[in-house]
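>>> Pasted the sequence and its predicted model underneath.
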Amino acid sequence: MRNEGGMRTRLGAAVCGVLAMILSACGAPAGGGSAAKGQGGAGGRSERALAGSVDGTRIPGVGDRLRARIPSDARQVVAVYGAGRDSADATVVLYTKSGSTWDTQRMGKAHNGVKGWTTDHHEDDKRSPVGVFTLTDAGGVLHDPGAHLPYDRSSSYQAPRGWPKSYWHDFDYVIAIDYNRRPGTPPDDPSRPQGQSKGGGIWLHLDHGSGTSACVSLPKPAMERLLRTLDPRQHPVVVMGDRADLAA
């Protein structure tokens, strides 16, 4: 069970079949192409001009369709700006609401599904789902770096050593994206409320320098910053997709 600090330590290995399913959904070597390395660290520079917007009351590059899906009580938004519908390259910016305006902080270059984005995600399509999703749970192989979200530390998140070495640390830190999962459970919970065919196990996790199976991967400094900043009292969400779908 989780302790008072919101961390549930599980040092035993998960059932192999369940773990393999989750890890393959999230970060297994995707094949079929790769993206340029994105090693930018957590910056802190102002991104007011992103997507050509100077209106601080709106999140830049996010149109009315997805903006309407952001809960009214959400005061932290992780925006993932995909470079294109068929691209694995992305940029991540954290927006924190202050009064009626959004303060901005660049998290750096990132990667999404190796085949790009989709508005109708299915298992193994190698595309990340476009949409707005809550962020409620975190975990990973490493000790809690000071997360406000409930943090589940377990060696069971360890990427299989049969994967290329560049992937071995993908799940040192993870934040579950609440797509087809039960919020309030560890990131590796195998439940799929919409059914297995709709995919799942989609996380924010450490970057290995190329596209993922469906997750969004960031440099380690950015993941640490997000873990130390995202606060359940601020009802954080992720808004993610290619720029055209985000702006619709």
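Good, I have the coordinates.

>>> Going by C-alpha atoms from here, please, whenever you check contacts or count neighbours.
Will do.

>>> which residues sit in contact with T136?
Counting by CA atoms under 8 Å, 6 or more residues apart in numbering, T136 touches 149-150, 175-178, 183-184, 232, 236.

>>> With L246 instead?
Contacts of L246 (CA under 8 Å, 6+ apart): 61-63, 66, 81, 130, 239-240.

>>> among the residues you listed, which two are most distant?
Largest separation among the contacts of L246 by CA to CA: G61 and V130, giving 13.8 Å.

>>> Kindly reformat the contacts of L246 as TSV containing neighbour count, distance to K109 and secondary structure.
Output for the contacts of L246, formatted as TSV (neighbours: other CA atoms under 10 Å; distance: CA to CA, whole Å; DSSP: H, G, I helix; E, B strand; the rest coil):
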residue	neighbour count	distance to K109	secondary structure
G61	20	16	coil
V62	23	18	coil
G63	16	22	coil
L66	17	22	helix
Y81	28	10	strand
V130	22	18	coil
V239	22	16	strand
M240	27	14	strand
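
>>> What is the nearest of those to P190?
Sorting those by distance to P190 puts V130 at the head of the list, at 21.1 Å, by CA to CA.

>>> Now the closest one: closest residue in space, sequence neighbours ignored.
Take V130 and drop its neighbours on the chain: the residue closest to it by CA to CA, 6 or more residues apart in numbering is G241, 4.5 Å away.

>>> and the helix or strand where that neighbour lies, what does it pack onto?
Take DSSP states H and E as the rule and G241 turns out to sit in strand 237-242. When contacts are defined as 3 or more CA pairs under 8 Å, 6 or more residues apart in numbering; DSSP states H and E, strand 237-242 packs onto strand 76-82, strand 117-118, strand 128-129, strand 131-134.

>>> Against that first model, consider the following:
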Amino acid sequence: MWRSSRTRHPDRAVRRDGSRQRGGLRPAVAVTVACGGLLTAVTACGALTGTTGPGKVRGADGAAVSAPARPAPAPRPAAASRVPGIGDRMWDQVPAATSQVVAVYGDDADSPDSLVVLYERRGGSWERTADWPAHNGRLGWTTDHRMDDLRTPVGVFTLSDAGGSRDDPGSLLPYRQDAHAFAPPADADASHRHDFDYVVAVDYNRVEGTPPYDWTRPLGEDKGGGIWLHLDHGDGTSGCVTVPEAAMRTLLRTLDPLSRPVVVMGDREHLWR
């Protein structure tokens, strides 16, 4: 959770060779035996002349040799018709036009530990393309977030704006670089000095299209705000979700406004409802 200068950010404290012969060479024998649909031998260029059983042939010297093998297909990421672990109630809140989802799976309702997974919709299926260990609010999660409650709001929120104290690493989201606005307080310890090098604003109680540090709170200040994805400092937060620097760079370079990205976050029990 980030705050303006008038109220400190609490985080700051914290692919058989049956092909046509080419090149003018003519095969001495060309016989293919089909067995139950399985091709058991192919002779080509006089090299393979007899069968020895499925998967084997005899060479010119009578020795058994292996038949040419078809290469195994390249592995493909697991895909699903929807993001796993998300129940109907939460999934119904994901816009139909969305093709990128950042899922934050909290370990427990009262735990600061979580897992962030990036899913992208490809050809009608959702594929898991990256994941990272993460942290959320120190006291866990809430469906009724309040200022300073040290919990992260459960829900589905759009991701529309980014920024940070460091130069734009190639963000597809609008990026505001401002070393002053994203600076940690003077009394922050070493573990918090890079928290806001890169951030992505979670559109909870904020105005989309404004810088992450804009203080406007449509639901009122008591409902909190300044909920960001930002760099991890090793423990729980005041409401934000934190991931390693490499993760932030990946998210900034991947999340595309044209894909209508959203974050779906909460403890696993709430997410499944």
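Yes, it's here. Note that the structure is predicted; figures quoted are calculated from it, not measured.

>>> corresponding residue for the residue nearest to V130 of the first structure in the second structure?
In the second structure, the residue matched to G241 of the first structure (TM-score structural alignment) is G266.

>>> residue contacts, that match?
Per CA under 8 Å, 6+ apart, neighbours of G266 of the second structure: 104-106, 109, 141-142, 152-155.

>>> what about the residue in the first structure that S81 of the second structure lines up against, distance to K97 of the first structure?
With TM-score structural alignment as the matching criterion, the partner of S81 of the second structure in the first structure is T57. Between T57 of the first structure and K97 of the first structure the distance is 9 Å, computed by CA to CA, to the nearest Å.

>>> Check K115 of the first structure too.
32 Å.

>>> Tell me which residue lies nearest the centroid of the second structure.
Centroid-nearest residue in the second structure, with CA atoms, centre = their mean: L118, separated by 1.6 Å.

>>> Assess the claim that that residue and R128 are in contact.
Yes: between L118 of the second structure and R128 there is a contact at 6.0 Å, judged by CA atoms under 8 Å.

>>> What is the corresponding segment of the second structure for stretch 189-204 of the first structure?
Stretch 189-204 of the first structure covers residues 214-229 of the second structure once aligned (TM-score structural alignment).

>>> What residues of stretch 167-185 of the second structure count as buried?
Buried residues in stretch 167-185 of the second structure, defined by neighbour count with 16 or more other CA atoms under 10 Å: 168, 171-177, 181-184.

>>> Can I get the contacts of T136 of the first structure in a markdown table including secondary structure and distance to D137 of the first structure?
A markdown table is the format used below for those (DSSP: H, G, I helix; E, B strand; the rest coil; distance: CA to CA, whole Å):
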| residue | secondary structure | distance to D137 of the first structure |
| --- | --- | --- |
| L149 | coil | 6 |
| P150 | coil | 5 |
| I175 | strand | 6 |
| A176 | strand | 6 |
| I177 | coil | 8 |
| D178 | coil | 9 |
| P183 | coil | 7 |
| G184 | coil | 6 |
| P232 | helix | 9 |
| P236 | coil | 11 |
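
>>> what stretch of the first structure does the top helix by length along the second structure fall on?
Ranked by number of residues, the top helix in the second structure under DSSP state H is helix 245-254. Mapped onto the first structure using TM-score structural alignment, helix 245-254 of the second structure covers residues 220-229.

>>> Touching that stretch from outside, list them.
So stretch 220-229 of the first structure is contacted by 41-42, 107-108, 138, 145-149, 173-175, 204-207 (CA under 8 Å, 6+ apart).

>>> which of the residues in it are buried?
Buried-residue list, stretch 220-229 of the first structure, by 16+ other CA under 10 Å: 220-227, 229.

>>> what about that stretch, how far off from the second structure?
By mean CA distance after the TM-score superposition for the first structure, the fitted stretch 220-229 of the first structure averages 0.2 Å away from its aligned residues in the second structure.
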